[in-house]
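Trainee: structural data only, the sequence is not supplied:
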C-alpha cells in the first residue's frame, strides 16, 4: 500500500530544487550576512536575492519584505505592534488562524477593544458585517486571504477599502494562499501581509512579512538591528534561500498548477458524492483554494475516520476533536453555523504539487472502505 498525503495545508514537503538551493548554505557558504568579508558578503547576496524572489511572487518591492521565523511571528508582530499602548480598536474575522485570534484575545485582556467579524454560512467574511465593525477609532483590520480549514478565499480588497476609509491599516494573513493562487499586495489593498515558508514547499522555521512602504511598526525583536532594524537576529541564511527558491518556483507556474489542482479537487468531490453518504462540503458556493476540501459526513465522527485513515496510510486533518465522549468542533465550523451532525464528522483533505489524479481515485476508494467499516 502506498501512502497518500492529503494534508498539504498542514505542511508541504520541501521541494527538491529548494533543498538543492539551500544545501550550499549549510556547507561551504556558511558566512554571517553581517560580516564584511567574502563569506559574509556571499551570504548577504543570497539573502538579498531571496528577498527579491519573495517580493516578486506577491508583486511587492524587495525593501518591503522582512524575513521572520514563521507566520505566527509575522502575525504577532503586526497585531502587537499596532497597540503598544494597549488602547484603540482592532477588528478581526471570526475564522482567523489562532496566531491572529490568540494575540487578539491577549490585546482584549489588556484593554484593546476587539470586534470579531462574522462569516456567512458558506464561510465568507460578511462585508456588511465588516462595515458595522470597522469604526472611526479602528487602528487595524486583520482578515486572512484564504481560510486554512475551508479554503475559502475572502473578500479582502473590499474590506481593505473600508479599513482605509477610517484610517486603519489592513493586515492579511496569506499563509495558505501564497504559492497556490496569484497574490498581489496592491490589488488586495494590504498594508501588511504574512507568508509562511512551509506552506509553499520551503522548510519550516522561515516566513516573511510584507510591510508596505511608508508603514512602520515597533520591532518585535531587539538586538543587532538586522532586517533594517525591523527584526533583529542573525539571518537564517539557508532557510531564507529556501523560501526565496520556493517563491521563484511558484512564480513560474502558479496559474498552471492552480488549474491542475482544481481538476484533482473536482475528481475527489465527484468521487465522494458517489459514495451515497449524507455529506456537506463546507464553503461550497464560495471561491476556494484549488487544493482544499473540507467535508463533513453525517453519522460519523472525525476521530474515527482519522483513526482508520492511519491504517489506510492516508494523511489528512480533522474539523473536530474527541475528548472522551465529548466532541469539540473547530471554531471555523462554529462560526459558520454548521449543523453538529455534519461538523462532528468533518475532515480536511488538501493536496499539492506531487498529487495526481490516480492519487485522488485511490483516496476515494480507501475512504469508501473506511466508511463501510465504521458506518452507522
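Mentor: Looks like it arrived, so ask away. Remember, predicted model here, so these are calculated numbers, not experimental data. Residues are numbered from 1 along each chain as shown.

Trainee: going forward, measure contacts between C-alpha atoms and count neighbours the same way
Mentor: Fine.

Trainee: that's a helix at residue 162, yeah?
Mentor: Yes. According to DSSP: H, G, I helix; E, B strand; the rest coil, residue 162 belongs to a helix.

Trainee: spatially nearest residue to it (excluding sequence neighbours)?
Mentor: Nearest non-adjacent residue to residue 162, counting by Cα to Cα, 6 or more residues apart in numbering: residue 131, 6.7 Å away.

Trainee: may I ask which helix or strand encompasses the one you found?
Mentor: Secondary structure assigned from DSSP states H and E places residue 131 in helix 127-133.

Trainee: list the buried residues in that helix.
Mentor: 127, 130, 133 (16 or more other Cα atoms under 10 Å).

Trainee: now do stretch 119-127
Mentor: 119, 121-127.

Trainee: same thing with stretch 347-365?
Mentor: 347-353, 355, 357, 359-360, 363-364.

Trainee: can you check stretch 198-215 too?
Mentor: Within stretch 198-215, the residues scored as buried using 16+ other Cα under 10 Å are 198-204, 206-212.

Trainee: narrow those residues to those in helices?
Mentor: Nothing among the buried residues of stretch 198-215 maps onto helices, per DSSP state H.

Trainee: ok, so of these, who is nearest residue 100?
Mentor: residue 209 (14.0 Å; Cα to Cα).

Trainee: what's near enough to touch the closest one?
Mentor: Under the criterion of Cα atoms under 8 Å, 6 or more residues apart in numbering, the neighbours of residue 209 are 65-68, 74, 192-195.

Trainee: which of these has the most neighbours?
Mentor: residue 195 (31 neighbours; other Cα atoms under 10 Å).

Trainee: A strand includes it, no?
Mentor: Yes. With three-state DSSP as the criterion, residue 195 is part of a strand.

Trainee: who are the packing partners of the longest helix along the chain?
Mentor: Looking across the chain with DSSP H, the single longest helix is helix 237-273. Packing partners of helix 237-273 (3 or more Cα pairs under 8 Å, 6 or more residues apart in numbering; DSSP states H and E): helix 16-22, helix 38-57, strand 292-297, helix 357-374.

Trainee: check it against this one:
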C-alpha cells in the first residue's frame, strides 16, 4: 500500500521544476563555482541566477547568503548580536524552533542574557511581556513567522517595530512561511530552507539587510561573500532558486488548495481539539489532540499515513514538545497530539482516507 504523505512541515517532495533545474549541474556541468575557468564561471552564473530568484521573494535592500541549512543560517544570523556594542541581551519567543531556541540558550552560556518570551494559550506572543522585556541592553530579537508545530502566525511586523524602537536587530525564522505568506519587510535577518518549499535538502539561505555585519561561523576559504566558507553546490542552489520561483507563481493557487484540504480535515477530525489559534495560523498545518490517546501506538497502527507527533528535528531527543508545553498543555495532552501537514501535491481523497484510518485506529484504542 502506498503511504499517504501528510508531513509537509517536516519536509516537502521535490518539485519537478526544481529537479529539472538541478540535473544539468549534477551531470555534465560539474565545475567548481569558485574556479576562474569557463566551467567555473558557468557554475558561478547558475548560483547567481538562483540567488536572484530567492531574493525576489525577500525585501529589497539586502543580500542572500547561501548556507547548508536554515539551522546554519540561524546560527550565522545570531552572530550579529556579538557586534552590538554595549548590548548583551537576546530575546526570543518561547515557542521558537529548536534551531533558534537552543542557539539562543547557548548564547546564554556565553555571556549573553537570554530571555524567553511567553505565549498565550493560542500560541501568540504576549505583547505586554514583549514590551517589558526590551531595553537598552537588547541586541537581537527572534520571532518565527509560522510555527512549525502548530502553524500559528506571529505578528512579526509588530514585534519588529518594537525591537527597532529599542535599538535591537530582528531575526525572523521564515522557514515555514517563505514562499507561502508575506515576508516581514522590516526584519533585519531572515532565515529560510530549501526542502520546506519543494526544493532540495542540504541548502538554506540567510537574508541580511544592508549595513548589518555578521561574523563568519565557518572559517576557511571565504567562498560565499567572505562570510561562509565551503564550496557551493550549483545544483542545490539552482534547485532552491527554481523552487522559490515556482512558489511565487503558485502562491495563490497553493494557498487555496491547502485551505481546502484543511477545511476538509477540520470537518473529519471534529472529535479532536486543535492546538493553537484557529484564526492566526497557516492552514497547511493542523495540530490536534484527543485526550487519552497514545500517539506512539497510533503511529504504529496507522502505517499507511505519514504524519508526526511534533517537530521532526526534536523527534530523536526524547524531550516533550516545548511548543505545546508553552501553550499550557499537560504532559498527557502533549502525548496525545499529532500534526498533519498539507501540501501542494496532496488531494482531498488522500485527506479523507487518512482521516478515516487515523480516526478508526484512535477509536479502537480508546474503546
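Mentor: Yes, it's here. Bear in mind the structure is a predicted one, so any value in this text is a computation, not a measurement.

Trainee: superposing both, give me the TM-score.
Mentor: Remark: TM-score between the superposed chains equals 0.94 [TM-score structural alignment, normalised by the length of the second structure]; 361 aligned residues with a Cα RMSD of 1.9 Å.

Trainee: now do the same contact list for residue 346 of the second structure.
Mentor: Residue 346 of the second structure neighbours (Cα under 8 Å, 6+ apart): 5-6.

Trainee: again, only using 10 Å
Mentor: 4-6, 8, 257-258, 261 (Cα atoms under 10 Å, 6 or more residues apart in numbering).

Trainee: can you report how many residues lie near residue 310 of the first structure?
Mentor: Count around residue 310 of the first structure with other Cα under 10 Å applied: 12.

Trainee: before we move on, which element is it in?
Mentor: Using DSSP H and E, residue 310 of the first structure falls in helix 302-311.

Trainee: next one: residue 354 of the first structure
Mentor: Assigned by DSSP H and E, residue 354 of the first structure falls within no helix or strand.

Trainee: ok, now which ones touch the equivalent of it over in the second structure?
Mentor: The pairwise alignment with the second structure assigns residue 354 of the first structure to residue 345, based on TM-score structural alignment. Contacts for residue 345 of the second structure (Cα under 10 Å, 6+ apart) come out as 5-6, 8, 12-13, 15, 254, 257-258.

Trainee: and for residue 238 of the second structure?
Mentor: Going by Cα under 10 Å, 6+ apart, residue 238 of the second structure touches 18-25, 43, 46-51, 53-54, 199-200, 244.

Trainee: mind telling me what it corresponds to in the first structure?
Mentor: Counting by TM-score structural alignment, residue 238 of the second structure corresponds to residue 241 in the first structure.

Trainee: one more: residue 307 of the second structure?
Mentor: Taking TM-score structural alignment, the alignment pairs residue 307 of the second structure with residue 316 from the first structure.

Trainee: and its match, how many neighbours?
Mentor: Per other Cα under 10 Å, the neighbour tally for residue 316 of the first structure reads 21.

Trainee: hang on, it packs against residue 309?
Mentor: Yes. The criterion here is Cα atoms under 10 Å, and residue 316 of the first structure meets it with residue 309 at 7.8 Å.

Trainee: tell me, what's touching these two both at once?
Mentor: residue 4.

Trainee: does the residue nearest to residue 162 of the first structure really touch residue 115, like I thought?
Mentor: No. Residue 131 of the first structure is not in contact with residue 115 according to Cα under 10 Å; the separation is 11.4 Å.

Trainee: so what's residue 161 of the second structure up against?
Mentor: By Cα under 10 Å, 6+ apart, the contact list for residue 161 of the second structure reads 167-168, 170, 186-187.

Trainee: and what of residue 182 of the second structure?
Mentor: Each residue near residue 182 of the second structure by Cα under 10 Å, 6+ apart is listed here: 57-58, 145, 174.

Trainee: repeat that for residue 242 of the second structure.
Mentor: Residues near residue 242 of the second structure by Cα under 10 Å, 6+ apart: 15-22, 49-50, 53-54, 194, 198-199, 236, 248.

Trainee: kindly report the same for residue 16 of the first structure.
Mentor: 22, 201-202, 246 are the contacts of residue 16 of the first structure under Cα under 10 Å, 6+ apart.

Trainee: among those, give me the pair with the biggest separation.
Mentor: 22 and 201 (12.4 Å).

Trainee: hmm, back to that, can you name the element that comes right after the helix holding residue 310 of the first structure?
Mentor: Later in the chain than helix 302-311 of the first structure, the nearest helix or strand by DSSP H and E is strand 314-315.

Trainee: which elements pack onto the helix or strand following that following strand?
Mentor: Per DSSP H and E, the first helix or strand lying C-terminal to strand 314-315 of the first structure is strand 317-318. Here strand 317-318 of the first structure touches strand 292-297, helix 302-311, strand 346-350, going by 3 or more Cα pairs under 10 Å, 6 or more residues apart in numbering; DSSP states H and E.

Trainee: highest average neighbour count across the ones you listed?
Mentor: Most buried of these by mean neighbour count (mean count of other Cα atoms under 10 Å) is strand 346-350; its value is a mean of 26.

Trainee: mind listing what the residue nearest to the spatial centre of the second structure touches?
Mentor: Against the mean C-alpha coordinate of the second structure, by Cα atoms, centre = their mean, the closest residue is residue 175 at 2.6 Å. By Cα under 10 Å, 6+ apart, the residues touching residue 175 of the second structure are 9, 70-71, 97, 144-148, 190-197, 204-205.

Trainee: and if we set it to 7 Å?
Mentor: Residues near residue 175 of the second structure by Cα atoms under 7 Å, 6 or more residues apart in numbering: 191-193, 196.

Trainee: let's have those in CSV, adding distance to residue 80 of the second structure.
Mentor: Output for the contacts of residue 175 of the second structure, formatted as CSV (distance: Cα to Cα, whole Å):
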residue, distance to residue 80 of the second structure
191, 13
192, 17
193, 20
196, 25
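
Trainee: using the three-state scheme, assign residue 171 of the first structure.
Mentor: Three-state call for residue 171 of the first structure (three-state DSSP): strand.

Trainee: count of residues packed around it?
Mentor: As a burial measure, residue 171 of the first structure scores 27 neighbours (other Cα under 10 Å).
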